[in-house]
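> Let me see the structure of the following:
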Amino acid sequence: MEIFLFVLLIIVVLVVIFFKLPYSKTVSEFSNVINQHIVNTKGESGFFEEKDIEDMPLPVQRYFRFCGYIGTPKMFYMKATFEDVDFKMSKDKTIKIDYTQYNFVEKPERFALINSSLYGIPFEGFDSYDNGVGSMKGSIAKVVTLFDQRGDEMDKACLVTILAECLAVPNIALQDYIKWEAIDDTHAKATINYYGISASGIFTFNEEGAMLSFRTKDRVATDMNGFTREAEWSTIICEYKEINGLKYPDKLQSIWHYEEGDSIYFNENKASISIEYY
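Have a look, this model is predicted:
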């Protein structure tokens, strides 16, 4: 019995040490993918000009001016980070996560890393949209895969997420794979086409030009068990902040609009976002 307890203690100690080690298969995979894409990044250089936006709907033009992009360098990709964000895994389970994402301009590509814990055990997620293939993977204890979701619905969901975020990376909004349609003074429709997939949504702005929300029917709600259901999806910008003359989204949330009511599944606590352009 003493030998058994001693061996059990050794195993527990080794597990705790392993959890505290900086190495992570998911983090390593994410870093390798990002580094490879950064190395291969190319695209249009130069500065945002009035002629770039002259054919866009008026509320989108106002957005570029409101944020102060005219005359600033066009970016090749964006890095966005959140810390201690509320993330609703299910109706009754919300966790705190750190969230890091990269959006690339030349092609619609997006990668995001989730760092968190479940009952004191490391939980990590890797969302990816690369070469038209979307995936959402989650692992616990650094090595145990909880889910790895893929398929046509995931591909479209990832593509429409890039569309929703295109004005946060405004050089994406100018790319040929996104088409804009005027609606009225405070609304514009955008459609993204790539890899044979198409998705659309409506952007809402205020009269000054600030983007307030994006809403679409082209995304299916998928839970951690892989079950799907139809629902409209939106992302809203709650606040802006100004840094060196540019206005950035500061607090944003993602919402599922279910028949039984809205569910703010990302950032209900309104954690700030940090955006960097490269």
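
> drop to CA atoms for contacts and neighbour counts, all remaining ones
OK.

> what sits up against the helix ranked longest in the chain?
Secondary structure assigned by DSSP state H gives helix 2-20 as the longest helix of the chain. With contact meaning CA atoms under 8 Å, 6 or more residues apart in numbering, helix 2-20 is reached by 121-122, 141-142.

> Also stretch 236-245?
Under CA under 8 Å, 6+ apart, the answer for stretch 236-245 is 68, 211-214, 247-254.

> among the residues you listed, who's most crowded?
Counting by other CA atoms under 10 Å, residue 211 has the largest number of neighbours within these, with 28 neighbours.

> nearest residue to that residue other than its sequence neighbours?
Among residues not flanking residue 211 along the chain, residue 205 sits closest, at 4.3 Å (CA to CA, 6 or more residues apart in numbering).

> Thought residue 212 was touching the one you found, still the case?
Yes: using CA atoms under 8 Å, residue 205 is in contact with residue 212, at 5.1 Å.

> Helices along the stretch 151-278 of the chain, start to end?
Ranges of helices within the stretch 151-278 of the chain are 152-164, 170-173, based on DSSP state H, counting those that start in this stretch.

> So what touches the last one?
Put plainly, it is helix 170-173. With CA under 8 Å, 6+ apart as the criterion, helix 170-173 contacts 64, 74-76, 104-106, 166-167, 178.

> Second input sequence below; structure requested for side-by-side comparison:
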Amino acid sequence: MILLLTCFLYFLKYEYWWLFALAGVGASQTLILTQWPAAKYGTIPTLIILFVAVVSIADHFFEKSNSRIRDRMTTFIPADSVQLVTEEDIKNLPDPVLRWLRLSGAVGKPYIQSVEMKQKYEIKLREDQTKWFSARATQYSTIQPPAFLWSLEMRVLLFLPVKGRDSFQGGEGSMMFKMFSLVPIARATPDTEINQSALQRFLGEIAWYPSAALCPEISWEPVDDVSAKATMEFQGTKGSGVFHFDPLGNLKKFTALRYMDAGDKFVLREWQVEVIDTKEFDGIIIPSKCRATWKMDDGDWNWANFEVLEAKYH
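Prediction:
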């Protein structure tokens, strides 16, 4: 009876269905043991239900951990502000950046405090991988203080579910990916290389929240008529990258020397994100389709293609 109730709650997507599953598994297996060996094969469906329940428990706590990270981020968001980005604010920026901010629609609109996005990905986990893994991601970013939480769901080898997150908070970066939300397959904890790499990711992604170009943590210097170097320093972590534009001010790509995990060590390699297409969200024109590439010794590794499906600004 408990297992039937468990199935009903599972299909209703009740958050805590697994509590009933554990109770049902315990009761079922107790009865099976009393009728052993005649009922021994009943252990098989019981173990299947137990496995699904354990995975759901792991998934539950993984999502709760994400929620705690986001809650910490929202704690520091200032009250709603009507302060607008003005021509006076942007007048000292390099000309390519100035043209970009005007073209994006950021000038004349309120400073962005946070953005929440839904994204679609194609990912290659290895340089020699031929087929793409499809994935869905959500990202929440705050501007003051600079932070982001990116969470991903994908399946590898056709059916194995993987969940992961990448985050930047307080000047520190971290990353965790788990199969079935249970078995760690990749992990990075805060250190000099991880922190700098996460900061550079935040820096490149101001393309999605253009008014962040005016953050006090970011300084600009011109490179030429169509590119400018941005340097960001926050909580003891520092990194830089170059934004490349066309003559009109459309953002074309972001490049940076960024630390890459090479197995037993981190190595500096050029990281490039190219803008394939743009789209307007809430009156702001941002990159909607992009291609991410590592410049390797033996050629380019296009490891990710992604699309912004939704962007909500606050």
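
> rewinding a little: mean shift between whichever helix or strand comes after the longest helix of the first structure and the second structure?
Using DSSP states H and E, the helix or strand that follows helix 2-20 of the first structure in sequence is helix 25-39. Once superposed with the second structure, the aligned residues differ from helix 25-39 of the first structure by a mean of 1.8 Å; criterion: mean CA distance after the TM-score superposition for the first structure.

> what range in the second structure does helix 25-39 of the first structure sit on?
Here helix 25-39 of the first structure aligns to the second structure at residues 61-75, judged by TM-score structural alignment.

> Would you mind listing the buried residues in that stretch?
62-63, 66, 69-70, 73-74 (16 or more other CA atoms under 10 Å).

> Okay, strands next: where are they in the second structure?
114-123, 133-142, 147-156, 160-169, 172-179, 183-188, 218-224, 227-234, 237-245, 251-261, 266-281, 284-296, 299-313 (DSSP state E).

> Against which helices or strands is the fourth one packed?
With contacts defined as 3 or more CA pairs under 8 Å, 6 or more residues apart in numbering; DSSP states H and E, the packing partners of strand 160-169 of the second structure are strand 147-156, strand 172-179, helix 192-204.

> so that strand matches what in the first structure?
Going by TM-score structural alignment: strand 160-169 of the second structure matches residues 121-130.

> Could you check that stretch and say which residues are buried?
122-130.

> Would you reformat those as a markdown table and include distance to residue 115 of the first structure?
Formatted as a markdown table, those follow (distance: CA to CA, whole Å):
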| residue | distance to residue 115 of the first structure |
| --- | --- |
| 122 | 8 |
| 123 | 6 |
| 124 | 5 |
| 125 | 7 |
| 126 | 9 |
| 127 | 12 |
| 128 | 15 |
| 129 | 18 |
| 130 | 21 |
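
> out of those, who's nearest residue 46 of the first structure?
residue 130 (25.7 Å; CA to CA).

> Next, the contact list for that closest one, please.
Per CA under 8 Å, 6+ apart, neighbours of residue 130 of the first structure: 109-110.

> ok, 7 Å please
Applying CA atoms under 7 Å, 6 or more residues apart in numbering to residue 130 of the first structure gives the contacts residue 109.

> which position in the first structure aligns with residue 102 of the second structure?
In the first structure, residue 102 of the second structure lands on residue 65 (TM-score structural alignment).

> What's the local residue count around its match?
For residue 65 of the first structure, using other CA under 10 Å, the count is 19.

> ok, for it, nearest residue in space, not its chain neighbours?
Nearest to residue 65 of the first structure is residue 209, by CA to CA, 6+ apart, at 7.6 Å.

> just checking, that neighbour touches residue 59?
Yes: contact criterion CA atoms under 7 Å: residue 209 of the first structure and residue 59 qualify, at 5.9 Å.

> Looking at those two, which one has more neighbours?
The residue with more neighbours, out of residue 209 of the first structure and residue 59, is residue 59; 25 against 20, by other CA under 10 Å.
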